[in-house]
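**Student:** Next input, structure requested:
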Amino acid sequence: MNTLFSSSTFWIAYTLTNLVAVLLVTACYRRPVLARFSLALLFGWAGWFNIITVLETPWVYADFADYVVFPVYRWFILGPFEKITVPFILTIAAGQLFIAISMPMTGRLFRAGCLAGFLFSLAILPLGLGSAFPAMLFLALGFYRLSEHPGDHLLWKRKTNRRNQKHLQAN
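**Tutor:** Got it, this is the predicted structure:
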């Protein structure tokens, strides 16, 4: 087993990741605007981190093979993935950046980002501890909840209520 994953640093990061995931899924239900903003930051950071990591140390992704749930994932990571690590992870990072960009948006773009986040979260679940299981299950639930949210305004524009709009139109 990789030393990183058996160290206390890993378990602290694992616990914090799951705590943040619980807070995010709670925000998706109670404070969807805050959740959208937080997910945009999280996935923006994750996309940037994956780009930097894969360009500087692409071999670190092979360590995830030790923690997968299904043997086919292990076979893929230690086999075909080794030859395509950089383009594969860059594609994942592009997807993460798409999710980050879509969270503050509206309409189809917002909903597409929710779907992408939902599918991404489910797709990496079989990485087990490598994906901080069950954190990604919580995020999938959060993205599903957000997809049902109206998402009818851009995050940087304050939503005005009807009372304020009537007052503004009268003046």
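**Student:** only C-alpha atoms for contact and neighbour calcs from this point on.
**Tutor:** Noted.
**Student:** Need the contact partners of the helix or strand where residue 74 lies.
**Tutor:** Per DSSP states H and E, residue 74 falls inside helix 71-78. Helix 71-78 is contacted from outside by 61, 62, 64, 65, 66, 68, 126, 127, using C-alpha atoms under 8 Å, 6 or more residues apart in numbering.
**Student:** What is the neighbour count of the first one?
**Tutor:** Read it as residue 61. Neighbours of residue 61 under the rule other C-alpha atoms under 10 Å: 19.
**Student:** same thing with the last one?
**Tutor:** The number of residues packed near residue 127 is 19, by other C-alpha under 10 Å.
**Student:** Which of the residues in the helix holding residue 74 are classified as buried?
**Tutor:** For helix 71-78, a neighbour-count test (16 or more other C-alpha atoms under 10 Å) marks 73, 74, 77, 78 as buried.
**Student:** Now flag whichever of these is closest to residue 133.
**Tutor:** residue 73 (15.3 Å; C-alpha to C-alpha).
**Student:** run this one through as well so I can compare:
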Amino acid sequence: METDYTSTPYIITNIIAIFTAIISMIRPNIGRVLLSGIFIGAAAFNGFTAWKNPDLYLLFGELTTSGLYRSIILGPFSRHIELYISILVCYQVLVGAFLLYNGKLMKAAMLAGTIFLLGIAPLGIGSAFPAPLILATSLIILIRRKIEYSIYEGMGRKIKHFPH
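**Tutor:** Just a heads-up that it's a prediction; the model follows:
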């Protein structure tokens, strides 16, 4: 399969990743919301794709430069695509939801998201590389920040002080 680093989705994905990294440095809570949206949006995309066209995921075996990834994708993964993608979707939803919390759940989600993004990087253009590394950097930036409240709590404060 031919790779196209000039395709619109590839370019947009990498622009969004760069924007998210910059925002995560400047406004960590907005960065968390963006990353949450990215994870939950990816979960929705993956769930829909696995339901409608599961064999599309076999293209990742052709796109990766990793022999190990290729053998897994074209081997056990190919026989149970919907199961593996369903697990992946749950993982992505949980990471996306818990990024909006604070404390240990948030930090765990940031670590889990970083591991996931580093794990998909070897898919190459199939993961819109280098976007996963840029997004993982965003999460690492956020892990190092002191975040004292969840997005849910922050929204509650805004609503409470909203003029009636």
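**Student:** Redo the buried residues of helix 71-78 of the first structure as TSV? Include distance to residue 2 of the first structure.
**Tutor:** Formatted as TSV, the buried residues of helix 71-78 of the first structure follow (distance: C-alpha to C-alpha, whole Å):
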residue	distance to residue 2 of the first structure
73	17
74	15
77	15
78	15
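**Student:** Would you tell me which helix is longest in the second structure?
**Tutor:** Under DSSP state H, the helix in the second structure containing the largest number of residues is helix 28-52.
**Student:** that older thread, where does the helix holding residue 74 of the first structure end up in the second structure?
**Tutor:** Using TM-score structural alignment, the residues of the second structure aligned to helix 71-78 of the first structure are 67-74.
**Student:** Show me how far that stretch is from its chain's centre.
**Tutor:** On the basis of C-alpha atoms, centre = their mean, to the nearest Å, stretch 67-74 of the second structure is displaced by 21 Å from the centre of the chain it belongs to.
**Student:** what's the answer for stretch 41-48 of the second structure, then?
**Tutor:** 10 Å.
**Student:** what does stretch 56-70 of the second structure give?
**Tutor:** Computed by C-alpha atoms, centre = their mean, the chain-centroid distance of stretch 56-70 of the second structure equals 18 Å.
**Student:** Just give me the residue right at the centre of the second structure.
**Tutor:** With distances taken as C-alpha atoms, centre = their mean, residue 39 lies nearest the centre of the second structure, 4.0 Å away.
**Student:** quick one on the thing from earlier: select only the buried ones of the contacts of helix 71-78 of the first structure in ChimeraX?
**Tutor:** Restricted to buried positions by 16+ other C-alpha under 10 Å, the ChimeraX selection for those reads:
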select :61,62,64,65,66,68,126,127
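**Student:** that older thread, ok, the aligned residue in the first structure for the residue nearest to the centre of the second structure - contacts?
**Tutor:** Residue pairing (TM-score structural alignment): residue 39 of the second structure is matched to residue 43 of the first structure. By C-alpha under 8 Å, 6+ apart, residue 43 of the first structure lies in contact with 96, 97, 99, 100.
**Student:** How much space separates residue 43 of the first structure from residue 120 of the first structure?
**Tutor:** Distance, residue 43 of the first structure to residue 120 of the first structure, using C-alpha to C-alpha, to the nearest Å: 11 Å.
**Student:** Might you report the residue contacts of the equivalent of residue 114 of the second structure over in the first structure?
**Tutor:** Taking TM-score structural alignment for the superposition, residue 114 of the second structure sits opposite residue 118 in the first structure. Applying C-alpha under 8 Å, 6+ apart to residue 118 of the first structure gives the contacts 139, 140, 141, 143, 144.
**Student:** Which strand or helix spans the residue nearest to residue 47 of the second structure when sequence neighbours are not counted?
**Tutor:** With C-alpha to C-alpha, 6 or more residues apart in numbering as the criterion, residue 47 of the second structure has its nearest non-adjacent residue at 6.2 Å, and that residue is residue 89. Here residue 89 of the second structure, judged by DSSP H and E, is contained in helix 81-98.
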